[in-house]
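Novice: no sequence on hand, only this structure:
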């Protein structure tokens, strides 16, 4: 009686580098170089190795490849914010969408680095200096988190989403012109005839918070109006709710408010409603971002469009360029700055 030979569960052995080299008709070292960047490999040999690897289903060992190329094929997305903001802020969600779209066609792995509560950024800075990633995209950074210094000290290729505080001529960044955005919103309110225009600012240890407040202030001063109605939030609904209450206690005659983010504007709308103020008849409201939530508030929110997805995508594209073999190790930064647009909805009159 013949014993059945069961081989259906036996897994095929993965192809080796030697087998790829033999199939391509090149040496093992040539095959290795071709599979790890193509350094000193002729176009004909590269084509042969690529075809052999595809035919055999060869997948390079990432650890071995890293030893050859001195690359990890990983980039970091650095968000120096606590978990609760990362999970709730539409700005960060839109940033993740833009980065994912830009990396979809690459072999790069994304490493997410978050700050711990009350952390000064030292742990993240140390990680960036340690060679675990090839480059970084840095989002939502703060004045004292040490990340600008870490990038300059380690010389790791990095792109900031948002203008850095220091060394703008040495650091690569993508941003929206937040000063222009603050001015755009405030001038629109002035053109509506509003004269007691308050501002709920973002954190002043972030350039976005500073710049949007500066645009508001510039527009009021050019109109010879007081810029005393300002309160600070931290890009959350709860802090904006409190800020709006404080502003109304300071001056009940407020007839407009420019808020530094749409998420904070939602908190301001709640406070205005509780104080019996009609929006937009009593108080006109303008936010900043237009990342989806502005179309769902009551009333719908006039806002300054912040092209976050496009900025994040552009940041990854710039970083990949810096990592490419054709890019200089330390290119002179050329900032890419988007111009904001005002999106008119029902929180301002006449719409």
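Specialist: Good, I have the coordinates. None of these values were measured; they are calculated from a predicted model.
Novice: from here on, just use CA atoms for contacts and neighbour counts.
Specialist: Fine.
Novice: measure how buried residue 319 is and give me the count.
Specialist: Look at residue 319: counted by other Cα atoms under 10 Å, it has 22 neighbours.
Novice: quick one: it and residue 156 touch, right?
Specialist: No. Under the criterion of Cα atoms under 8 Å, residue 319 makes no contact with residue 156, lying 10.4 Å away.
Novice: now do the same contact list for residue 261.
Specialist: Going by Cα atoms under 8 Å, 6 or more residues apart in numbering, residue 261 touches 202, 235, 287, 288, 289.
Novice: second structure for comparison follows:
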């Protein structure tokens, strides 16, 4: 399939009924442009999907200058969670032998204006969206601007017309629950992730399906936000609700490590009294005592496939969503 032609500034000017010079000044937010002309240019930019400073390039991999990794999360969350560090490292490594720059755009949940302005501003050739929440409206911006983009992690809303790559979170959580059941654990709990994210809701659904299939109660659910503090607080609530519980599946390693510390701080032995299983297989899983049994979240492969899909899109090729399979790493915590 031939590469798609990007709209030019001349196209914008013609659509808006202004000169090229006026269109250029409006795009660059020159305050001297009359309101009527500015609004006409803004409408033409949106309609045509024009992106400044990219119109002269054909969309071929050798000419891509930069891609943005967009994380709609607070900065402290991004820098504290090893998932994001692994993801960013994998993306940059995938592009290490190319001239493509990797840019990072972050935004506090509930305040996406900066990210939206960045995506609309034409500062990058494509975007990888990570950590998508239900209330994020980035897909609308991406469609309006026609910016090539890929979600790393299935969008909460499902089919938003933008390709994505993800691990089979539902199946991974089922594996974790079945592993605990196979050990003879019968009073099981879970610390689920945020339910406004596909990963959080899918992992909870997989855990519940396994318990329902085994005829076990699935009422012991507490929620976290994938941070260690939320994992510790959720584990505290579970122990208060059900001191007799003997196994817990935690929807991320970061929460699982904190949950294990909370259990052990009460003099409860892991795994003898309570077995713990996480999700991610992060470096932290190997450092706990005992080492954490967990489900593999292949961050490196996810990031690499996301880059590949994005570069294909930039060449005008059609791509489909990618779902990667997973398996458990059995250590000694459960």
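Specialist: Sure thing, it's come through. Predicted model, so just to flag it, every value in this text is computed and none were measured.
Novice: TM value for the aligned chains?
Specialist: The TM-score (TM-score structural alignment, normalised by the length of the second structure) is 0.80; 279 aligned residues with a Cα RMSD of 1.8 Å.
Novice: narrow the contacts of residue 261 of the first structure to those in strands?
Specialist: Per DSSP state E, strands hold the following members of the contacts of residue 261 of the first structure: 287, 288, 289.
Novice: including distance to residue 335 of the first structure and neighbour count, could these go into JSON lines?
Specialist: Shown next, in JSON lines, are these (distance: Cα to Cα, whole Å; neighbours: other Cα atoms under 10 Å):
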{"residue": "287", "distance to residue 335 of the first structure": "25", "neighbour count": "29"}
{"residue": "288", "distance to residue 335 of the first structure": "21", "neighbour count": "29"}
{"residue": "289", "distance to residue 335 of the first structure": "20", "neighbour count": "24"}
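Novice: can you list which of the contacts of residue 261 of the first structure carry over to the second structure?
Specialist: Retained in the second structure by both residues aligned by TM-score structural alignment, their matches' Cα atoms under 8 Å are the following of the contacts of residue 261 of the first structure: 202, 235, 287, 288, 289.
Novice: residue 223 of the first structure: which of those is nearest?
Specialist: Comparing these against residue 223 of the first structure with Cα to Cα places residue 287 closest, at 20.8 Å.
Novice: aligned counterpart of the closest one in the second structure, please.
Specialist: Aligning on TM-score structural alignment places residue 287 of the first structure opposite residue 278 in the second structure.
Novice: picking up where we left off before, of the contacts of residue 261 of the first structure, closest to residue 130 of the first structure?
Specialist: For the contacts of residue 261 of the first structure, the nearest to residue 130 of the first structure is residue 235 (31.7 Å; Cα to Cα).
Novice: does residue 25 of the second structure belong to a helix, a strand or coil?
Specialist: Using DSSP: H, G, I helix; E, B strand; the rest coil, the three-state assignment for residue 25 of the second structure comes out as helix.
Novice: tell me, what's touching residue 319 and residue 156 of the first structure both at once?
Specialist: 135, 136.
Novice: sorry, back to before: would you reformat the kept ones among the contacts of residue 261 of the first structure as JSON lines and include distance to residue 220 of the first structure?
Specialist: Output for these, formatted as JSON lines (distance: Cα to Cα, whole Å):
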{"residue": "202", "distance to residue 220 of the first structure": "18"}
{"residue": "235", "distance to residue 220 of the first structure": "23"}
{"residue": "287", "distance to residue 220 of the first structure": "17"}
{"residue": "288", "distance to residue 220 of the first structure": "18"}
{"residue": "289", "distance to residue 220 of the first structure": "21"}
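Novice: quick check: the gap between residue 25 of the second structure and residue 55 of the second structure.
Specialist: 16 Å (Cα to Cα, to the nearest Å).
Novice: give the helix, strand or coil label for the closest residue in space to the match of residue 287 of the first structure that isn't next to it in sequence.
Specialist: Of all residues not flanking residue 278 of the second structure in the chain, residue 294 sits nearest, at 4.3 Å (Cα to Cα, 6 or more residues apart in numbering). On the three-state scheme (three-state DSSP), residue 294 of the second structure is labelled strand.
Novice: repeat that for the one 10 residues further on.
Specialist: Secondary structure of residue 304 of the second structure, reduced to three states by three-state DSSP: helix.
Novice: again, but for residue 100 of the first structure
Specialist: Assignment for residue 100 of the first structure (three-state DSSP): helix.
Novice: and for residue 33 of the first structure?
Specialist: Relying on three-state DSSP, one would call residue 33 of the first structure helix.
Novice: that one - how many residues pack around it?
Specialist: The burial count for residue 33 of the first structure: 18, using other Cα under 10 Å.
Novice: that one matches what in the second structure?
Specialist: The alignment leaves residue 33 of the first structure without a partner in the second structure, by TM-score structural alignment.
Novice: from residue 21 of the first structure, how far out is residue 33 of the first structure?
Specialist: From residue 33 of the first structure to residue 21 of the first structure the distance is 11 Å (Cα to Cα).
Novice: for the nearest residue to residue 286 of the second structure once chain neighbours are set aside, give its distance to residue 231 of the second structure.
Specialist: Distances taken as Cα to Cα, 6+ apart put residue 292 closest to residue 286 of the second structure, at 6.3 Å, once the chain neighbours are dropped. For residue 292 of the second structure, the distance to residue 231 of the second structure equals 15 Å [Cα to Cα].
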